[in-house]
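> pasting the structure only:
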């Protein structure tokens, strides 16, 4: 079966064997956009915007046709006798990659994300954690790490990156509900280094440390967050995170079982440079 991967380097596999992809930067951009909109017509204008932005050359449309021709030729040689189909169809409005959503890893990721969120809302933390973990395991790096992305592709990249953070937060929330505080503390330590302005992650780290019997470390983690926010943004921690500190100081750990909830992260991610 033909599979397309964008959650990491751009890859195409036939029966799990990786095939060669053209190296030309614009051809790879074009292919990436077709993959991310598999089964749908990508208009000529969108392709031109992706490849040249707001200042395309007069020959832009004919150059797109040339890129598609070379792409078809190379992919046809690679999959000849295996897939047995023309991968790219021409329509009056543009081009369409003949693939279904199940063949694209980004679509599979989004499907699992929706399933995991539904399970979490339904209170099935164990199954939610399993499904959301499967979704996260599909990533092998950033989106399209070996493709030079133009303005259109960057919109897709940002959307998928935001969805990754959403799924990660939901999986952490599921594991918190399951009482996996000790293991989460180590993971969250690493995450707050990579996302220093994400208060939700800091709040979960503080909570996990406290519920693991490490109140001193939890209070120290709060002070670290406070220092980061003061230095970078001139802000104090949010009221929700301050309340976590107050609960820890009070010694009533029962109030820390679900202090923020994963939904809090959506607002936090809007802070400058939060991701």
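Structure's in. What do you need? For clarity, every value in this text was computed on a predicted model and none was experimentally measured.
> from here on, contacts and neighbour counts on C-alpha atoms
Will do.
> just the strands in the stretch 1-150 of the chain please.
2-5, 11-14, 17-18, 42-43, 88-90, 94-97 (DSSP state E, counting those that start in this stretch).
> Residue 137: which of the ones you listed is closest?
Residue 137 lies closest to strand 2-5 among the strands of the stretch 1-150 of the chain, at 13.0 Å (CA to CA).
> so how far is that closest one from its chain's centroid?
18 Å (CA atoms, centre = their mean, to the nearest Å).
> swap in stretch 255-264?
The answer for stretch 255-264 is 22 Å, by CA atoms, centre = their mean.
> then this one, side by side with the first:
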């Protein structure tokens, strides 16, 4: 069994993906998967489905969604009891699956390993682990689920985690001299995130170290223009300091003299 939330939500068993078609049933499954092997209370599920305005039939309707999920589990895994996989407790429900079968758990394990390597200066190992973590993503988290208030906050949290992991991975790769291979990736990332300063800082440094000083300065100008036009803000002190260092061709920016930006 494989369960995925880092992209479209799905459960795959025997090579076949199974997924409820009803919107709110899929919502329930997403919340259960994000909390796999932990209790999700009935009030929490009701809040996600209907926020502050649950219908009088909320409890009965929720039980119907759980029944639909159990029927899906029975079809996908006829050798197990659906009530053992999606268990009822006194206060709610627990989706019980092997931790390694969920992509979110594999992502977190690889991400944390990468961060530990990075903190101790093991940049090659950090980059490898963080690339493994990033490779578990197949698109935006819960990409095909219409989310409520609780799932919305989870999507934001996961997106921030993904961005931070990506930044750290690129810092590690800059630290081991891979600036030339990072330019293309960072060009795409800055286009996707036009006001995300860390990616722009990394692109400026990668371009400079690749011998493309004018392009590095142009990257700064694009970022500054976007921030001023959209928010009325100048780039951060860190970005402006890097810009000045590029203008003066500061030897401290060379890979032989400095590690990646932190």
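Right, received. Where do you want to start? Every value quoted in this text rests on a predicted model; they were computed, and no experiment measured them.
> thinking again about what came up before, and residue 129 of the first structure, which of the strands of the stretch 1-150 of the first structure is closest to it?
Nearest of the strands of the stretch 1-150 of the first structure (CA to CA): strand 2-5, 23.4 Å.
> name the helices or strands packed onto the closest one?
strand 11-14, helix 105-121 (3 or more CA pairs under 8 Å, 6 or more residues apart in numbering; DSSP states H and E).
> what's the most buried one of those?
helix 105-121 (a mean of 19; mean count of other CA atoms under 10 Å).
> Now the counterpart of residue 73 of the second structure in the first structure. Nearest residue, chain neighbours left out?
The alignment partner of residue 73 of the second structure in the first structure, by TM-score structural alignment, is residue 75. Leaving aside its sequence neighbours, residue 75 of the first structure sits nearest to residue 21 (CA to CA, 6 or more residues apart in numbering; 7.4 Å).
> which residues touch the corresponding residue of the first structure for residue 111 of the second structure?
Residue 111 of the second structure maps onto residue 113 in the first structure, with residues paired by TM-score structural alignment. Applying CA atoms under 8 Å, 6 or more residues apart in numbering, one finds that residue 113 of the first structure lies in contact with 131, 132, 135, 167.
> residues touching the most centrally placed residue in the second structure, list them.
Nearest residue to the geometric centre of the second structure (CA atoms, centre = their mean): residue 162, 3.4 Å. By CA under 8 Å, 6+ apart, the contact list for residue 162 of the second structure reads residue 134.
> Does it lie in a helix or a strand, and which?
helix 149-175 (DSSP states H and E).
> Output the residue interval of the first structure matched by that helix.
Under TM-score structural alignment, the match for helix 149-175 of the second structure is residues 151-177.
> By how much does that stretch deviate from the second structure on average?
In the superposition with the second structure, the average deviation recorded for stretch 151-177 of the first structure is 0.8 Å (mean CA distance after the TM-score superposition for the first structure).
> And that stretch, what's buried?
152-153, 156-157, 160-161, 164-177 (16 or more other CA atoms under 10 Å).
> Same question for stretch 28-48 of the second structure.
28-34, 36-37, 39-42, 45-48.
> Off-centre distance for it?
Distance, centroid of stretch 28-48 of the second structure to centroid of chain: 19 Å (CA atoms, centre = their mean).
> Just tell me the aligned range of it in the first structure.
With TM-score structural alignment as the criterion, stretch 28-48 of the second structure aligns to 30-50.
> Contacts for the matching stretch next, please.
Contacts for stretch 30-50 of the first structure (CA under 8 Å, 6+ apart): 4, 6, 10, 29, 51, 56, 60-61, 64, 67, 71, 91, 93-101, 104, 106, 144, 149-153, 156.
> buried subset of those?
4, 6, 10, 29, 51, 60, 64, 67, 71, 94-99, 101, 104, 106, 144, 149-150, 152-153, 156.
> I'd guessed residue 175 of the second structure sits against residue 259; true?
Yes. Using CA atoms under 8 Å, residue 175 of the second structure is in contact with residue 259, at 4.8 Å.
> May I see the helices and strands packed on strand 2-5 of the first structure arranged in TSV, with distance to residue 85 of the first structure as well?
Shown next, in TSV, are those (distance: least, CA to CA, whole Å):
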stretch	distance to residue 85 of the first structure
strand 11-14	13
helix 105-121	20
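> Nearest to residue 203 of the first structure, out of these?
Short answer: helix 105-121, nearest of these by CA to CA, at 19.3 Å.
> What's the average distance for the closest one when superposed on the second structure?
Using mean CA distance after the TM-score superposition for the first structure, the mean distance for helix 105-121 of the first structure is 0.7 Å.
> Quick one: end-to-end distance for the match of stretch 28-48 of the second structure.
Stretch 30-50 of the first structure has its terminal residues 8 Å apart, counting by CA to CA, to the nearest Å.
> show me the contacts for residue 266 of the first structure.
So residue 266 of the first structure contacts residue 166 (CA under 8 Å, 6+ apart).
> Excluding chain neighbours, give the residue nearest to residue 82 of the second structure in space.
Distances taken as CA to CA, 6+ apart put residue 70 closest to residue 82 of the second structure, at 5.2 Å, once the chain neighbours are dropped.
> show me the contacts for that neighbour.
82, 83, 86.
> repeat for residue 143 of the second structure
Per CA under 8 Å, 6+ apart, neighbours of residue 143 of the second structure: 6, 7, 8, 9.
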